[in-house]
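*Asks:* Next one to model:
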Amino acid sequence: MPFNQLILPLLGGYLLITYANCFIYWTSRQSKEHLIFASAFAGAILAIVARAIALLIANTELGGYLYNFVHDRMNYEGIGTATLALLLGGLLVVWINRAWPAPEAGLWLYGRGVLSQLEALFFASFNGSIPAEGAVFRSLPVELFLRLGATTPILGKLFQKQLRKDQRWMVITSFDEGAGRANPAPIMVSMKDRKVYVGLLQHAPSMKATGMSHLNLEVLLSGYRDKDDLSVIFTDDYTAIFAQNQEDCPEDVEDTSNPGEEMNDGQTLPSFKVLPVSEILSASFFDVSIFERFQKRRAAGVESARERERELAPEPHLLRRVFRALFDK
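*Replies:* Down below sits the predicted model:
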């Protein structure tokens, strides 16, 4: 194969490692030099597989037809193998992404401990699940082999049975039977400017490094942290505001304040807020019942501290009596 045709297997390898869900997280965080080397390695494997396929069908009637079809249009030695390597890269991307959807690939990365603490929190929050105790997450080649095998028509049921057998996730919220997935868990995000937001992730976290620069949060509560003790103080309850807005503006009431002009075609604007991840100081799951109990305990502790201060402080009426006894005569 002429060297100038190696660009096609290289492109096939690039497509495979940059668009397949199981490789995106790693490749998006590599330098250009590492990305080129990885593309060349994947392209070499695709070229070897393509060459093996070409040799297998070379002496068949189909092989002769394909040889004439390709070389009548591009009469270059080895062009068939190079083109097949490129096509294999694209087909593998489609097959892998169908067998291994992005949310499941993200959860697998979570289980393998590859994600950062913040990324793991985002994936667990959106999927409403965390790794079960004692769960085992296979290596990438084994997991990929099982998932691709689960899509085959003959042995698919056997592989699917093995995948269902592994109960690797524990639902931390409620399970939505209609959607077929766990409901997302709310998170509390504290920003560097002491603002605090509680809400639900609008979209599944991106596995690309560039896609993790900002966070789309459907805000439920917002507030700030006290500058002295950093306690959380909520000032706005967006759930109550949205509920009040729906009561004040029922759907069957037509707004005629601007005749001939309809705001947003009657649609409600998205309620999520875009937050820069670089400005996040801390984040955690949010449970309103635990938060309220913590606030009550904190208030009780502050009140008891004040009581102790009053007990230790001298009685003001006693000092007043002494002062009067000395100077009022």
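*Asks:* going forward, measure contacts between C-alpha atoms and count neighbours the same way
*Replies:* Noted.
*Asks:* What helices and strands are in contact with the host helix or strand of A85?
*Replies:* Assigned by DSSP states H and E, A85 belongs to helix 79-99. When contacts are defined as 3 or more Cα pairs under 8 Å, 6 or more residues apart in numbering; DSSP states H and E, helix 79-99 packs onto helix 7-19, helix 21-27, helix 32-57, helix 61-73, helix 140-149.
*Asks:* thought F123 was touching A105?
*Replies:* No. Contact criterion Cα atoms under 8 Å: F123 and A105 do not qualify, at 10.4 Å.
*Asks:* The two: which is more packed in?
*Replies:* F123 (26 against 19; other Cα atoms under 10 Å).
*Asks:* part of a helix, is that one?
*Replies:* Yes. Counting by DSSP: H, G, I helix; E, B strand; the rest coil, F123 is part of a helix.
*Asks:* Skip the chain neighbours and tell me the closest residue to it.
*Replies:* Excluding the flanking residues, the one nearest F123 by Cα to Cα, 6 or more residues apart in numbering is P205, at 6.3 Å.
*Asks:* element containing the one you found, please.
*Replies:* In the assignment (DSSP H and E), P205 maps to no helix and no strand.
*Asks:* okay, now it: neighbour count?
*Replies:* P205: 24 surrounding residues under other Cα under 10 Å.
*Asks:* Check V196 too.
*Replies:* 23.
*Asks:* if I look at the spatially most central residue of the chain, how far off is N216?
*Replies:* Centroid-nearest residue in the chain, with Cα atoms, centre = their mean: P205, separated by 2.0 Å. As judged by Cα to Cα, to the nearest Å, P205 and N216 stand 9 Å apart.
*Asks:* Another for comparison:
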Amino acid sequence: MPFNLLLFPLVGGYYILIRFELLRYIQYRLESQRILLNSAFAGIILLACCFVMRGLVNIILPSVIQYLGEHMPVKSQYFGTTSFSLVAAVLFTEIANLFVNRKNAIKQSLKKAGNELELLMSSSFFDAHLLQFTMDSGKVYIGWVKEIPKPFTTNYIRITPALSGYRNEKKELVFTTQYLSVYASYITDGSVSDQSELMTDLVLKVDKINTASFFDMEMYKRFNPEEEENPTAH
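*Replies:* Below is the predicted model:
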């Protein structure tokens, strides 16, 4: 087989890896050499499947193989099978994506290859857990991750804040803003019908985050029994 024909299954394997929802997000964090190697393996499997399909069609409908061979634009052995591998890769990927839930695909990818912060973000987004972010400026934000970005593709995260404050000289958490009561007041007086209309989302830069952790208000109150139950709203 001419080596230039192997370009078709190689591109086909690459297409599957970067377009198929269940695989693409894992590829984002791999080095280019690793992606190329994975593409080669995927291409080999793809080409093998195409040869098996060609053999089956040749047994069942030999006239079809003969007809296609006579009408190929390039009269070269194996051209039809190798070029079909690229077509098959595109068709398989796009059809399969119709049956894949994108959010679940991202969630599964994060479980397999996500770092600690990405796993926290996934838990907040999918299970509505509050997260506490302490920035390098000392500012503290507590809220829910508003959206789960494509893994490993951005240096920013967007949250819906519930509380915010700062850490004083003793590293104690001091609340300054209580967003939940503000959300409730707007909804109660009919100014808005949904919190998202207030456009209070915050965008945090990942490399400015010192620490991130789960936040539980009940546990916080037990550790800080003398703190006021309701932080001052501004």
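*Asks:* Mind checking the TM-score on these two?
*Replies:* The TM-score (TM-score structural alignment, normalised by the length of the second structure) is 0.80; 225 aligned residues with a Cα RMSD of 3.0 Å.
*Asks:* A212 of the second structure corresponds to which position in the first structure?
*Replies:* With TM-score structural alignment as the matching criterion, the partner of A212 of the second structure in the first structure is A283.
*Asks:* Just give the nearest non-adjacent residue to its match, would you?
*Replies:* Closest to A283 of the first structure by Cα to Cα, 6+ apart is V189, at 4.5 Å.
*Asks:* What is the burial count for that neighbour?
*Replies:* Number of residues near V189 of the first structure (other Cα under 10 Å) recorded here: 22.
*Asks:* on average, how far is the lengthiest strand in the first structure from the matching bit in the second structure?
*Replies:* With secondary structure taken from DSSP state E, the first structure has its longest strand at strand 214-225. Taking mean Cα distance after the TM-score superposition for the first structure, the mean distance separating strand 214-225 of the first structure from the aligned residues in the second structure is 1.3 Å.
*Asks:* what's that strand aligned against in the second structure?
*Replies:* Residues 156-167 of the second structure are the counterpart of strand 214-225 of the first structure, counting by TM-score structural alignment.
*Asks:* Can you tell me what sits against the matching stretch?
*Replies:* Here stretch 156-167 of the second structure makes contact (Cα atoms under 8 Å, 6 or more residues apart in numbering) with 138-147, 149, 173-180, 200-206.
*Asks:* That one: which residues count as buried?
*Replies:* By neighbour count on 16 or more other Cα atoms under 10 Å, the buried set for stretch 156-167 of the second structure is 157-167.
*Asks:* ok, now stretch 67-86 of the second structure?
*Replies:* Going by neighbour count (16+ other Cα under 10 Å), the buried part of stretch 67-86 of the second structure is 69, 79-86.
*Asks:* what about it, start to end distance?
*Replies:* Stretch 67-86 of the second structure stretches 20 Å from its first residue to its last (Cα to Cα).
*Asks:* which residues touch it?
*Replies:* With Cα under 8 Å, 6+ apart as the test, stretch 67-86 of the second structure has contacts from 1, 5-6, 8-9, 11-12, 46-47, 50-51, 54.
*Asks:* again with stretch 100-112 of the second structure
*Replies:* Residues from elsewhere that reach stretch 100-112 of the second structure (Cα under 8 Å, 6+ apart): 21-23, 25-26, 118-119, 122, 150-151.
*Asks:* could those go into JSON lines alongside distance to M217 of the second structure?
*Replies:* Below are those laid out as JSON lines (distance: Cα to Cα, whole Å):
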{"residue": "E21", "distance to M217 of the second structure": "36"}
{"residue": "L22", "distance to M217 of the second structure": "36"}
{"residue": "L23", "distance to M217 of the second structure": "37"}
{"residue": "Y25", "distance to M217 of the second structure": "33"}
{"residue": "I26", "distance to M217 of the second structure": "34"}
{"residue": "E118", "distance to M217 of the second structure": "22"}
{"residue": "L119", "distance to M217 of the second structure": "21"}
{"residue": "S122", "distance to M217 of the second structure": "20"}
{"residue": "K150", "distance to M217 of the second structure": "29"}
{"residue": "P151", "distance to M217 of the second structure": "29"}
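*Asks:* what angle do whichever helix or strand comes after the helix holding A85 of the first structure and helix 79-99 make?
*Replies:* For helix 79-99 of the first structure, the following helix or strand on the C-terminal side (DSSP H and E) is helix 102-112. Taking axes from the mean of the first three to the mean of the last three Cα atoms, to 10 degrees, one finds that helix 102-112 of the first structure is oriented at 80 degrees with respect to helix 79-99.
*Asks:* and the residue nearest to F123 of the first structure, how far is that from P131 of the first structure?
*Replies:* Per Cα to Cα, P205 of the first structure is found 17 Å from P131 of the first structure.
*Asks:* Repeat that for A20 of the first structure.
*Replies:* Per Cα to Cα, A20 of the first structure is found 23 Å from P131 of the first structure.
*Asks:* neighbour count winner among these two?
*Replies:* More crowded of A20 of the first structure and P131, by other Cα under 10 Å: A20, with 23 against 19.
*Asks:* which residues sit in contact with the nearest residue to that one once chain neighbours are set aside?
*Replies:* Closest residue in space to A20 of the first structure, ignoring its immediate chain neighbours: V93 at 5.0 Å, by Cα to Cα, 6+ apart. By Cα under 8 Å, 6+ apart, the contact set of V93 of the first structure is 15-16, 19-20.
*Asks:* mind running it again at 7 Å?
*Replies:* V93 of the first structure makes contact with 16, 19-20, according to Cα atoms under 7 Å, 6 or more residues apart in numbering.
*Asks:* What is the burial count for the counterpart of S181 of the second structure in the first structure?
*Replies:* Aligning on TM-score structural alignment places S181 of the second structure opposite A240 in the first structure. Using other Cα under 10 Å, A240 of the first structure has 12 neighbouring residues.
*Asks:* does A240 of the first structure count as helix, strand or coil?
*Replies:* Under three-state DSSP, A240 of the first structure falls in the helix class.
*Asks:* re earlier: in contact with the match of A212 of the second structure, which residues are there?
*Replies:* Per Cα under 7 Å, 6+ apart, neighbours of A283 of the first structure: 187-190.
*Asks:* What's the first helix or strand after the helix or strand where it lies?
*Replies:* Per DSSP H and E, A283 of the first structure falls inside strand 280-285. As assigned by DSSP H and E, the chain's next helix or strand after strand 280-285 of the first structure is helix 288-312.
*Asks:* In that following helix, which residues are buried?
*Replies:* Buried residues in helix 288-312 of the first structure, counted by 16+ other Cα under 10 Å: none are found.
*Asks:* repeat for stretch 107-123 of the second structure
*Replies:* Across stretch 107-123 of the second structure, burial judged by 16+ other Cα under 10 Å covers 107-110, 113-114, 118-123.
*Asks:* Those: which two are farthest apart?
*Replies:* Spatial extent of those (Cα to Cα) is set by the pair A113 and S123 at 14.6 Å.
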